[in-house]
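Student: can you look at this prediction? I've put the sequence above it.
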Amino acid sequence: MTETNPRTELLNALPLREDLRGKSPYGAPQLEVPVTLNTNENTHPVPTEVQQAIVEEVSMAALNLNRYPDREFTELREELAAYLGQGLGPENLWAANGSNEILQQLMQAFGGPGRSVLSFVPTYSMYPILAAGTNTEFIAGQRAADFTLSPESAAAQVREHKPSIVILCSPNNPTGTALEDDVVDAVYQAGEASNSIVIVDEAYAEFARNPATTALSLLPGRPRLVVTRTMSKAFALAGARIGYFAAAAEIADAIRLVRLPYHLSAVSQATALAALRHRSSLLADVEDIKMQRDRIVDELKRLGLQPSESDSNFVFFGGDFDAPALWQELLSRGILIRDVGIAGHLRVTAGTEEETTAFLEAVETHLTR
């Protein structure tokens, strides 16, 4: 006999939008285990000196918490422009509470009823959820069997669907693979006829094998191109919720039409400013994370599995193994990785050397017993 959840009945009794009925909220498992490698966090703690700098900056902000924050977060945009370089000025930068809110704001401004957003699956699972929340049709574009995306295929799909927005995730989540500039350029040109906004989601850009390869370099002369970033990954600030984008100044003007008043709190601005001013310390762990990522790729290959070559801080892998059984055994050993819902594949975050060793030893034990 099936038990009925009273909360579900109460939810169904509400005048909920029909397109939201039966949906489940987004969220990865949050379990208390010794080794958590399922949400692509930077598992290295924030350095002590940066912690102190954040506390000092937030303490200064606390003196004026009775007042609304700078709604233009001018200092933060200046620091972000200085960090990115590429000839960008503060007028080209925008920030919000995580890159998810950045994407939501972009969909609020350029999506909506009667409009669509195209992305190429498998990709970040929040895209269709954000589309649903803004009443924007989500179109699941196709990749090749090996999950790659060619310029020709991507452009053809843009011309076919004529979307209002295209999202290119690079490095892609969950596969970890980066797109070449020719894919971005082909999509941008294909979107001319439909006046499509092209968003390149570079949440993991700092972990790329060649960090100089970034869609930021394509921004000049492309007013419909937007590059989104986050401070959750390389900057180890997942708990602070700071995301941002770089684009033509008029894109930021469009977002001002839909943003909530004073959407970025004084505490958030202070935290981000302190982090950016101490970015050398925060980013010092990036090379170590890349080393552990490459170690995971090499070791999984040695064990006969098929990991993707990764430009992110995680590794997506498949092969001839029982993915659910491996996931469960790792969990029983206190190691949590991600089942991304793709048959025969799993994803693991590159952690510290000790965390990576624990993961690799557990995988080898499982495969060789």
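Tutor: Cool, the structure landed.

Student: okay, CA-based contacts and neighbour counts for the rest of this
Tutor: OK.

Student: the stretch 201-350 of the chain: helices as residue ranges?
Tutor: Assigned by DSSP state H, counting those that start in this stretch, the helices in the stretch 201-350 of the chain fall at 249-256, 266-277, 279-282, 286-302, 323-332.

Student: compare those and give me the one nearest A186.
Tutor: helix 249-256 (20.7 Å; CA to CA).

Student: picking up where we left off before, save the helices of the stretch 201-350 of the chain as JSON lines, and put in distance to T134 too.
Tutor: Below are the helices of the stretch 201-350 of the chain laid out as JSON lines (distance: least, CA to CA, whole Å):
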{"stretch": "helix 249-256", "distance to T134": "14"}
{"stretch": "helix 266-277", "distance to T134": "25"}
{"stretch": "helix 279-282", "distance to T134": "34"}
{"stretch": "helix 286-302", "distance to T134": "35"}
{"stretch": "helix 323-332", "distance to T134": "34"}
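
Student: for those helices, which one ends up most surrounded?
Tutor: Counting by mean count of other CA atoms under 10 Å, helix 266-277 has the highest mean neighbour count of those, with a mean of 22.

Student: and that one, what other elements does it pack with?
Tutor: Packing partners of helix 266-277 (3 or more CA pairs under 8 Å, 6 or more residues apart in numbering; DSSP states H and E): helix 48-62, helix 74-84.

Student: most tightly packed of those helices?
Tutor: helix 74-84 (a mean of 18).

Student: report how many residues lie close to R369.
Tutor: 5 (other CA atoms under 10 Å).

Student: and the gap between it and L331?
Tutor: 17 Å (CA to CA, to the nearest Å).

Student: next: G239.
Tutor: In terms of CA to CA, G239 sits 24 Å off from L331.

Student: before we move on, what about N40?
Tutor: N40 is 17 Å from L331, by CA to CA.

Student: for Y244, grab the count of nearby residues.
Tutor: 23.

Student: next: A145.
Tutor: For A145, using other CA under 10 Å, the count is 7.

Student: alongside the first one, take a look at this:
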Amino acid sequence: MEPHGTVVHGALDEAELAMLGLHAEQLIDFSSNINPFGPPATVLAALRALNPAPYPDRSCLRLRQQLAHLHHCDPAAVLVGNGANELIHLVARGLGQPDTTALMVAPTYGEYAYAANLVGMTIAEVRSTAADQFQLDRTALIAAIEHFRPRLLWLCSPNNPTGVALDTATILECAHVCARYDGWLILDRAYLSLTRDYTGCDPLDSIAVPRLIRIYSLTKSYAVAGLRIGYLIATPEVVSTIARFQPAWSVSSAAQAAALAMLADPAFLPTTLPQLWAASDELVAGLRQLGLNVWRAQMPFMLVQSTDATFTRRQLLTHGCVVRDCTSFGLPDWVRVAPRRPAENARLLTAWQVLIPKYAHTGDV
């Protein structure tokens, strides 16, 4: 946990940099899972043309209409938020109940447990391990749902930090078992649009699933994390219940304008995703050539094994490279690395090569 009690996250921390005498412009951020080939020019043009004087549209009507068209649903089934993070907390407040169980499929994003804790829920988890190549046993997962009967089941697929994605059949089975016990499956799809074979849609769009809430992020694949824009899809009744806890004007005019520009740009993702995956392939190969143990699944980001993740992060930081210490995920001997552009990846490989004699830990997952 960070000093003010919230969840540990990646990205640059200005307070930490000031303490170390470093400046953000000196560093390359490999800790944030963001498309390094963005933002799109269309988004930047939309932001330059924006008049910031009026209040933003409280209902995000135009954006909800476009998202509904994308997902083949009613605009009333869409709730736009100040990033996926706000939506996670809104779901916990709207549907969570004190003294009920929130089940986590770990290792995973820490904000789920934090949000559930804030509403007085009991946290349980089922965990995959490196020994099993971070693959979650379907039978064990269903058994955990049957045992804990969670009010909320949080499932990130593709998962952060492991990159593992569950198949549609498993997701549907989880949703149906949750529904049997009056629970909800909250499916975090923040990374779906970064998959290698992403087609621009979610296979779940065409399936009616009871008690399923899907959360999406627009900031990662389009590289606009500073704007904070995400959305969820559920039944209109559930959206109405959750939206009661959202402050007015939560989503800025800049975020709405940027999102509309992203959705109107058909070329950006098809152009940049192959570049991102080529950079990821090259970085994986380079790290393995250094003798490092690298795990990568359905995401371009990867886990790299180290004897001490915290120390490795600090040492790479002194060489101008920021990676994600995975200790907070319960993985103290792994760091997460998101690929950057080829020249930046080469700088990371050079920095890591200096550390190998003392810090590298090799071996097979």
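Tutor: Received the coordinates, thanks. Small disclaimer: the values here were computed from a predicted structure and weren't measured.

Student: tabulate the helices and strands packed on helix 266-277 of the first structure (TSV), appending distance to L283 of the first structure.
Tutor: Output for those, formatted as TSV (distance: least, CA to CA, whole Å):
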stretch	distance to L283 of the first structure
helix 48-62	11
helix 74-84	12
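
Student: all strands for the stretch 1-150 of the first structure, in order.
Tutor: 35-36, 93-96, 116-121, 137-142 (DSSP state E, counting those that start in this stretch).

Student: what's the mean deviation for the shortest one versus the second structure?
Tutor: Relative to the matching residues in the second structure, strand 35-36 of the first structure has an average distance of 1.1 Å after the fit, by mean CA distance after the TM-score superposition for the first structure.

Student: next one: that strand to chain centre, how far?
Tutor: 19 Å (CA atoms, centre = their mean, to the nearest Å).

Student: just checking, what packs against that strand?
Tutor: Partner elements for strand 35-36 of the first structure (3+ CA pairs under 8 Å, 6+ apart): strand 335-336.

Student: where does the strand it packs on end up in the second structure?
Tutor: Mapped onto the second structure using TM-score structural alignment, strand 335-336 of the first structure spans residues 321-322.

Student: same question for stretch 108-128 of the first structure.
Tutor: So stretch 108-128 of the first structure sits over residues 93-113 in the second structure, by TM-score structural alignment.

Student: circling back: and S99 of the first structure, which of the helices and strands packed on helix 266-277 of the first structure is closest to it?
Tutor: The minimum distance between S99 of the first structure and those falls on helix 74-84, with 14.1 Å, by CA to CA.

Student: how much space separates the equivalent of S310 of the first structure over in the second structure from L331 of the second structure?
Tutor: Alignment note: S310 of the first structure maps to A297 in the second structure; criterion TM-score structural alignment. Distance, A297 of the second structure to L331 of the second structure, using CA to CA: 16 Å.

Student: same question, V322 of the second structure
Tutor: On the measure of CA to CA, V322 of the second structure and L331 of the second structure end up 17 Å apart.

Student: was I right to think T349 of the first structure contacts F314?
Tutor: Yes - assessed by CA atoms under 8 Å, T349 of the first structure is found in contact with F314 at 4.0 Å.

Student: and the aligned residue in the first structure for D197 of the second structure, how many neighbours does it have?
Tutor: Correspondence of D197 of the second structure to the first structure, assessed by TM-score structural alignment: N210. Neighbourhood size, N210 of the first structure [other CA under 10 Å]: 11.

Student: same question for I123 of the second structure.
Tutor: 19.

Student: which position in the first structure aligns with it?
Tutor: Using TM-score structural alignment, I123 of the second structure pairs with F138 in the first structure.

Student: burial check on the nearest residue to its match once chain neighbours are set aside, number of neighbours?
Tutor: Spatial nearest neighbour of F138 of the first structure, excluding adjacent residues (CA to CA, 6 or more residues apart in numbering): V117 at 5.1 Å. Number of residues near V117 of the first structure (other CA under 10 Å) recorded here: 28.

Student: next, the contact list for V117 of the first structure, please.
Tutor: 111, 131, 136-139, 163-167 (CA atoms under 8 Å, 6 or more residues apart in numbering).

Student: ok, so of the residues you listed, who is nearest E49 of the first structure?
Tutor: E49 of the first structure has its nearest neighbour among the contacts of V117 of the first structure in I167, at 36.8 Å by CA to CA.

Student: tell me the counterpart of L355 of the second structure in the first structure.
Tutor: Under TM-score structural alignment, L355 of the second structure pairs with H366 in the first structure.

Student: so which helix or strand takes in its match?
Tutor: Per DSSP states H and E, H366 of the first structure falls inside helix 353-368.

Student: same thing with I199 of the first structure?
Tutor: Assigned by DSSP H and E, I199 of the first structure falls in strand 197-201.

Student: what range in the second structure matches that strand?
Tutor: Residue span in the second structure matched to strand 197-201 of the first structure, by TM-score structural alignment: 184-188.
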